[in-house]
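**Student:** Generate a structure from the sequence data that follows.
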Amino acid sequence: MRIGTHNVNGIRAALRRGFRDYWDRTGADVIALQEVRCRVGDLPLEAFAGYHVTLDAGELAGRNGVAVLTREKPAHVRALSESATTVAPDGEPEEVDAERIISRDLATFAGEGRYVEVDLADAPLRVASLYLPKGSAWPYAEDGEEKYQRKMRFMRGLARVLTASRREAAAQGREFLVMGDFNVAHTRQDLKAWRTNQRSEGFLPEEREWFGTLLSPRSLVDVVRRLHPDANGPYSWWSWRGQSWTTDAGWRIDYHLASPGLAGRATRAWVGREETYEGRISDHSPVLVDYSL
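**Tutor:** Below you'll find the model as predicted:
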């Protein structure tokens, strides 16, 4: 089973830049999307042909939005909000009741379209798509305390949600996989310019420490790092500005975190870095893993 994640930075712009052509070539069975950034009524349905779409678009026009694309209609949907949108292959968007994820820390984020889960109908697997807030480098950025505290609160709540969902999935005989844009580079291997970014959001010591608490041989495994233990990167995000793309001065902030049983079945992992700057679909490149399921 081929599974991928992609922060598209706006699905309509990504479609114009070759989103559909790329994913048609990969033949992915499951795709997690972040920053869909589109109202339900404006979705370019041609981007999703052949897939069942489960989307939490959020309430903020032109911002955020997460989705999971699957070959079969999901058996169950969970989200921070009480409803989600589904689109059948070649169908129209339809609002469905979703099981609401209860979290005191995440309650204020319920309308932002940042997290959605589906239970696959054709495999014993629960899949989540995540878009974690970017945050701020406070106290180094003096006016960023509110954004910093929001990110800390989200991370605190998310850790509890991931633990509970993973355990619930296991009780049902399912593996668990959360993918998406975590907006954190975990180690020095995950950021080329780590020396000059130690006071930057996404590489703060407390962010990196939090990320480490998610990982263990009995909880969640960083699948790409497991398969590429000694590599710098592979990076998944490069700024549109400057020469970061040309010099490969990137960040690895897009992850597959899997329950140990699923991680052990991962056979190949790679970043779909486009061949040219002009051919980029987004400022993030897709991250794909083949799992032997």
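
**Student:** From here on, just use CA atoms for contacts and neighbour counts.
**Tutor:** OK.

**Student:** center of this structure - which residue?
**Tutor:** When Cα atoms, centre = their mean is applied to the chain, the residue found nearest the centroid is residue 180 (1.1 Å).

**Student:** element containing it, please.
**Tutor:** strand 175-181 (DSSP states H and E).

**Student:** Check residue 69 too.
**Tutor:** Remark: residue 69 resides in strand 66-70, with elements defined by DSSP H and E.

**Student:** Tell me what angle that strand forms with strand 175-181.
**Tutor:** If you take axes from the mean of the first three to the mean of the last three Cα atoms, to 10 degrees, strand 66-70 sits at 130 degrees to strand 175-181.

**Student:** in the following helix or strand past strand 66-70, what counts as buried?
**Tutor:** Going down the chain from strand 66-70, the next helix or strand is strand 76-79, by DSSP H and E. By 16 or more other Cα atoms under 10 Å, the buried positions in strand 76-79 come out as 77, 78, 79.

**Student:** Which single one of those residues is nearest to residue 253?
**Tutor:** residue 79 (22.1 Å; Cα to Cα).

**Student:** which SS state does the residue lying closest to that closest one once chain neighbours are set aside fall under?
**Tutor:** The shortest distance from residue 79 to any residue other than its chain neighbours is 4.5 Å, reached at residue 116 (Cα to Cα, 6 or more residues apart in numbering). The three-state assignment at residue 116 reads strand, by DSSP: H, G, I helix; E, B strand; the rest coil.

**Student:** Show me the helices in the stretch 101-250 of the chain, by range?
**Tutor:** Secondary structure of the stretch 101-250 of the chain (DSSP state H, counting those that start in this stretch): helices at 145-171, 205-214, 223-227.

**Student:** tell me which strands and helices the first one is in contact with?
**Tutor:** Applying 3 or more Cα pairs under 8 Å, 6 or more residues apart in numbering; DSSP states H and E, we find helix 145-171 packed against strand 175-181.

**Student:** To compare with the earlier structure, here is another sequence to fold:
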Amino acid sequence: MKVISLNVNGIKQAAERGFFDWMVRQNPDVVCLQDIQVDERSLNDSVFFPPGFNTYFFDSMEDPNTAGVAIYCKGMPKAIMTGMGFPECDFEGRYIQADFENVSIGSFLTPHGSNHETTLQEHKYRFMEGLKNHLIKTRRKRREFIFCGTANVARSPIDVSSWFVNQRNSGFLPEERKWINEIFNELEYIDAFRQVNKQDKQYTWWPDYERAWKLDEGGRLDYQITTPKLKHLIQGGSVYKGQRFADHAPLIMEYNID
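**Tutor:** Next up is the predicted model:
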């Protein structure tokens, strides 16, 4: 099973940059998108609904031009679930899940924080706490899961450029790194990409200007997080940098799952 996840920073912009043509050529089984920034009803062009894919969206109820997530999949899901049961997620369109025969795959979007706006950082922390509680509940279920999306947190020094300076910035604050490492340590979830790739500078996000992209100054803010039993079914992973569809890059993972 090939699973691709990407924060598109606006699905219409990504389409204009050729994302869907690229996606179809990749022949994935499941594609999880974040930050689609659109009301599904406004997607009238067939480019957003490529043949052979079942398509599901979860828009923000507060402002459809912000946040939002989507799942594209070759196989027909047994069920689609939206939300995680807390306001910062459910009202803002930050989680959608497709249940298949052998695995459930979700697309999640953590809010941006801020070094200057306390309310934005507090909003991010509330979402992070809600997501962690959801992951705790998920560990009690008799199903396997892959959670794909933007955590907006770099896990360790090898996951962010200028790590020492960035310890003072949202996205690499000590509290944020503690949270994400609790997910992988105490809760025993698997960082799928790091399971197969230990190299540094494997970034998935760069500031939206050419200098950072050219110098490769960014952070690994996007993840595929699996339940422990899937650990040995992870076959490969890569960050695609051949084209820029957004300020994030596609994360491509291969699993030995039918």
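
**Student:** Quick check: TM-score for this pair?
**Tutor:** Scored against TM-score structural alignment, normalised by the length of the second structure, the superposed chains reach a TM-score of 0.93; 254 aligned residues with a Cα RMSD of 1.6 Å.

**Student:** contacting residues around the residue nearest to residue 79 of the first structure?
**Tutor:** 55, 56, 66, 67, 68, 77, 78, 79, 80, 128, 129, 130 (Cα atoms under 8 Å, 6 or more residues apart in numbering).

**Student:** doesn't the first one fall inside a strand?
**Tutor:** This means residue 55 of the first structure. Yes. Counting by three-state DSSP, residue 55 of the first structure is part of a strand.

**Student:** what's the nearest residue to it if we skip its chain neighbours?
**Tutor:** In space, residue 55 of the first structure comes closest to residue 67 once its chain neighbours are excluded; the distance is 4.2 Å by Cα to Cα, 6+ apart.

**Student:** shouldn't the one you found be in contact with residue 38?
**Tutor:** No. In this structure residue 67 of the first structure lies outside contact range of residue 38 using Cα atoms under 8 Å: 11.4 Å.

**Student:** what about those two, which has more around it?
**Tutor:** A side-by-side neighbour count of residue 67 of the first structure and residue 38, using other Cα atoms under 10 Å, places residue 67 first with 29 against 20.

**Student:** From residue 148 of the second structure, how far out is the corresponding residue of the second structure for that one?
**Tutor:** Alignment note: residue 67 of the first structure maps to residue 70 in the second structure; criterion TM-score structural alignment. Distance, residue 70 of the second structure to residue 148 of the second structure, by Cα to Cα, to the nearest Å: 11 Å.

**Student:** overlap in contacts of those two?
**Tutor:** Listed as contacting both residue 70 of the second structure and residue 148 by Cα under 8 Å, 6+ apart are 32, 107.

**Student:** burial measure for residue 255 of the first structure, as a count.
**Tutor:** With neighbours defined by other Cα under 10 Å, the count for residue 255 of the first structure comes to 27.

**Student:** tell me the contacts of the closest residue in space to residue 159 of the second structure that isn't next to it in sequence?
**Tutor:** Distance criterion Cα to Cα, 6+ apart; nearest residue to residue 159 of the second structure, sequence neighbours excluded, is residue 220 at 5.1 Å. By Cα under 8 Å, 6+ apart, residue 220 of the second structure lies in contact with 153, 154, 155, 159, 160, 202, 203, 204, 205.

**Student:** 6 Å instead, please
**Tutor:** For residue 220 of the second structure, the residues meeting the contact criterion (Cα atoms under 6 Å, 6 or more residues apart in numbering) are 154, 159, 203, 204.

**Student:** Show the end-to-end separation of stretch 58-77 of the first structure, please.
**Tutor:** End to end - Cα to Cα - stretch 58-77 of the first structure spans 15 Å.

**Student:** List the buried residues in that stretch.
**Tutor:** For stretch 58-77 of the first structure, burial by neighbour count (16+ other Cα under 10 Å) applies to 58, 63-74, 77.

**Student:** go on, stretch 15-30 of the second structure?
**Tutor:** For stretch 15-30 of the second structure, the neighbour count (16+ other Cα under 10 Å) marks 15, 19, 20, 28, 29, 30 as buried.

**Student:** and of the buried residues of strand 76-79 of the first structure, the nearest to residue 123 of the first structure?
**Tutor:** residue 77 (14.8 Å).

**Student:** and that closest one, what pairs with it in the second structure?
**Tutor:** Using TM-score structural alignment, residue 77 of the first structure pairs with residue 80 in the second structure.

**Student:** Identify the residue of the second structure aligned to residue 165 of the first structure.
**Tutor:** Matched by TM-score structural alignment, residue 165 of the first structure corresponds to residue 138 in the second structure.

**Student:** And for its match, the neighbour number?
**Tutor:** 14.
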